[in-house]
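In: structure, please.
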Amino acid sequence: MSTATLAPFPPPLLRDWGRVPYEQTFAAMRAFTEARGLDTPDEFWQVEHPPVFTQGVAGKPEHVLGAGDIAVVQSNRGGQVTYHGPGQVIVYPLVDLRRLGIFVKEYVFRLEAAVIQTLERFGVLGFRVSGAPGIYVNLADPFNAALPAGPRLDEFAGLGKIAALGIKVSQHCTYHGVSLNVAMDLEPFQRINPCGYAGLQTVDLATLGVRAEPAEVSALLCERLRQHLSPPASAP
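Out: Below is the predicted model of the structure:
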């Protein structure tokens, strides 16, 4: 069946699942993706997870320095180990890339653009680092400066990671997604090499002096994601 025979698709449906265990959400995302057809509407899942470390398909055990009382869960997303916990905004876009007419690289670019634009609403300048997916801030001046100037022996010197990306694409359909740190306990990040980078600092909006409710940030992020990931009105 060709997508040319389908009616135009609506914007993704937003679902707020609240605080749910990572394993439960992972299983539900995979089941949704495996069961969906060409006419299944896209969805965005807004969630918050209890404390958990998640490991990507290529994740190396040595990047978990000492999990302690926090479980490490193997995932099928890309990337290395990261941490999820209360006070962190997580959005899982379950979208069919064929409807958007884009490939994975462009999809990742749009996810990052949505995060950058969300941070802008709070006066924070977020930016990309080549070869290291996610969004970063300049710790010396997160409201005005991007990459620190001058020679840098350490590519992450002076930077803090405020958002992480991890995706899975199956039959052109995405799951997993993006996490943005708002107001959380950052200590668990010290138990890992975040995203596989030893010594990488992780920050949240609260650390930068920005007071915001996770629900407010999540709503803004979903708004920007819908702008970037909704099928054109004229799409078949």
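In: contacts and neighbour counts: CA atoms only from here.
Out: OK.
In: what's the helix or strand for V137?
Out: Element membership for V137 (DSSP states H and E) is strand 132-138.
In: gap between G79 and Y92?
Out: When Cα to Cα, to the nearest Å is applied, the distance between G79 and Y92 equals 16 Å.
In: for the residue nearest the centre of the chain, give me its contacts.
Out: Centroid-nearest residue in the chain, with Cα atoms, centre = their mean: V178, separated by 1.0 Å. By Cα atoms under 8 Å, 6 or more residues apart in numbering, V178 lies in contact with I90, V91, Y92, L111, A163, A164, L165, G166.
In: where do the helices of this structure begin and end?
Out: Counting by DSSP state H, the segments of the chain that form helices are 22-35, 97-100, 104-120, 214-229.
In: so which of those helices comes closest to I192?
Out: helix 22-35 (17.9 Å; Cα to Cα).
In: list the buried residues of the lengthiest strand in the chain.
Out: Identified as the longest strand of the chain according to DSSP state E is strand 159-170. Neighbour counts over strand 159-170 (16 or more other Cα atoms under 10 Å) mark L159, G160, K161, I162, A163, A164, L165, G166, I167, K168, V169 as buried.
In: save these as JSON lines, and put in distance to Y107 too.
Out: Formatted as JSON lines, the buried residues of strand 159-170 follow (distance: Cα to Cα, whole Å):
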{"residue": "L159", "distance to Y107": "24"}
{"residue": "G160", "distance to Y107": "23"}
{"residue": "K161", "distance to Y107": "20"}
{"residue": "I162", "distance to Y107": "19"}
{"residue": "A163", "distance to Y107": "16"}
{"residue": "A164", "distance to Y107": "14"}
{"residue": "L165", "distance to Y107": "11"}
{"residue": "G166", "distance to Y107": "12"}
{"residue": "I167", "distance to Y107": "10"}
{"residue": "K168", "distance to Y107": "11"}
{"residue": "V169", "distance to Y107": "10"}
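In: please provide the structure for the following sequence as well, for comparison with the first:
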Amino acid sequence: MIRVLEGLSDYEATLAQMRAFTESRTDDTPDELWFLQHPRVFTQGQAGKAEHLLMPGDIPVIASNRGGQVTYHAPGQIVVYVLMNLHRAGYGIRTLVGRIENALIATLARYGISAYADPDARGVYVDIDGVRHKIASLGLRVSRGCSYHGLALNTDMDLEPFGRINPCGYQGLQVTQVRDLGGPALPQVRADLECELLNELAKPAD
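Out: As a prediction, this is how the structure comes out:
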């Protein structure tokens, strides 16, 4: 799997690049992981509802063709786009989602952070003083048997803008990040997440 690493990238430009890559790839095109960060932006998934945008203010809102509702991206958040040929891998989107969640949970476990997934509300969560907080979001799309979009892991960012939305469409959902839970700096988290993702995505199909 080829990795395209990494940097600060405009969201709309990245979306166009992902679509072009997916539409032009062949059965022989290697899969890619893109590790990026984005300038401040709210993105609204295909099923997104306007009422979940409470007060975006000066932060732009961009429609996306991924699954899910509204979320927030900014520097200090690790965004990984998973560009995989699922037909070639031998598994479907639900398995891919589970493997991404497993990689996130394993990454956080390296720092003593106990995290878990919820099949009824996709993403990765931690409990803080008995209250559930979201630490990573997922949103994917499949075209021609190939996935794009991916995950966003809150690492070392300003979380205030999450209060301007109902994150992922859930009113009152709390969010947290790796730094606030005692984890390492972003470069280490990025490297560890890459390792765990490669391990999960390379496993044979069930």
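In: coming back round to it: which part of structure 2 lines up with the strand holding V137 of structure 1?
Out: Mapped onto structure 2 using TM-score structural alignment, strand 132-138 of structure 1 spans residues 121-127.
In: how about stretch 60-71 of structure 1?
Out: Alignment of stretch 60-71 of structure 1 against structure 2: residues 49-60, by TM-score structural alignment.
In: same thing with stretch 189-205 of structure 1?
Out: Under TM-score structural alignment, the match for stretch 189-205 of structure 1 is residues 162-178.
In: end-to-end on that stretch?
Out: OK, stretch 162-178 of structure 2 end separation, Cα to Cα: 16 Å.
In: for it, the distance to its chain's centre please.
Out: Averaged C-alpha coordinates place stretch 162-178 of structure 2 at 14 Å from its chain's average position (Cα atoms, centre = their mean, to the nearest Å).
In: before we move on, what about stretch 115-124 of structure 1?
Out: 14 Å.
In: what does stretch 93-111 of structure 2 give?
Out: Relative to its parent chain, stretch 93-111 of structure 2 has a centroid offset of 11 Å by Cα atoms, centre = their mean.
In: how close does the residue of structure 2 most remote from its centre get to N85 of structure 2?
Out: Within structure 2, the residue lying farthest from the chain centre (Cα atoms, centre = their mean) is D28, at 25.6 Å. D28 of structure 2 is 9 Å from N85 of structure 2, where distance means Cα to Cα.
In: just D118 of structure 2 next, same as before
Out: Taking Cα to Cα as the criterion, D118 of structure 2 is separated from N85 of structure 2 by 25 Å.
In: who has more neighbours, these two?
Out: N85 (26 against 11; other Cα atoms under 10 Å).
In: not counting sequence-adjacent ones, nearest residue to the residue mapped onto the more buried one from structure 1?
Out: When structure 1 is aligned by TM-score structural alignment, the residue opposite N85 of structure 2 is D96. With sequence-adjacent residues excluded and distances taken as Cα to Cα, 6 or more residues apart in numbering, D96 of structure 1 is closest to C173, at 4.4 Å.
In: please say which position in structure 2 that neighbour maps to.
Out: Superposed on structure 2 with TM-score structural alignment, C173 of structure 1 falls opposite C146.
In: P56 of structure 2 reaches R164, doesn't it?
Out: Yes: if you go by Cα atoms under 8 Å, P56 of structure 2 and R164 touch, sitting 5.7 Å apart.
In: so who does the spatially closest residue to I62 of structure 2 that is not a sequence neighbour touch?
Out: Computed as Cα to Cα, 6+ apart, the closest residue to I62 of structure 2 that is not its neighbour in sequence is T43, at 4.9 Å. Residues in contact with T43 of structure 2 (Cα under 8 Å, 6+ apart) are V61, I62, A63, S64, V70, T71, Y72, H73.
In: stretch 39-48 of structure 1 aligns to what range in structure 2?
Out: Using TM-score structural alignment, stretch 39-48 of structure 1 pairs with 28-37 in structure 2.
In: what comes up buried for the matching stretch?
Out: Using 16+ other Cα under 10 Å as the test for burial, stretch 28-37 of structure 2 gives D31, E32, L33, W34, F35, L36, Q37.
In: what sits up against that stretch?
Out: By Cα under 8 Å, 6+ apart, the surrounding residues in contact with stretch 28-37 of structure 2 are 1-9, 73-85, 190.
In: tell me which two of the contacts of V178 of structure 1 sit farthest apart.
Out: Greatest spatial distance in the contacts of V178 of structure 1: Y92 and A163, 13.4 Å, computed using Cα to Cα.
In: from R121 of structure 1, how far off is L205 of structure 1?
Out: Distance from L205 of structure 1 to R121 of structure 1, by Cα to Cα: 12 Å.
In: cool, and N138 of structure 1?
Out: N138 of structure 1 is 17 Å from R121 of structure 1, by Cα to Cα.
In: these two - which one has more neighbours?
Out: Neighbour tally, N138 of structure 1 and R121, criterion other Cα under 10 Å: the higher count belongs to N138, 22 against 11.
In: quick check, C146 of structure 2 in contact with R88.
Out: No: taking contacts as Cα under 8 Å, C146 of structure 2 lies outside contact range of R88: 9.1 Å.
In: so which of the two has more stuff around it?
Out: More crowded of C146 of structure 2 and R88, by other Cα under 10 Å: C146, with 22 against 12.
In: now for that one: which residues touch it?
Out: T22, L83, M84, N85, L86, H87.
In: start to end distance for stretch 118-132 of structure 2?
Out: OK, stretch 118-132 of structure 2 end separation, Cα to Cα: 11 Å.
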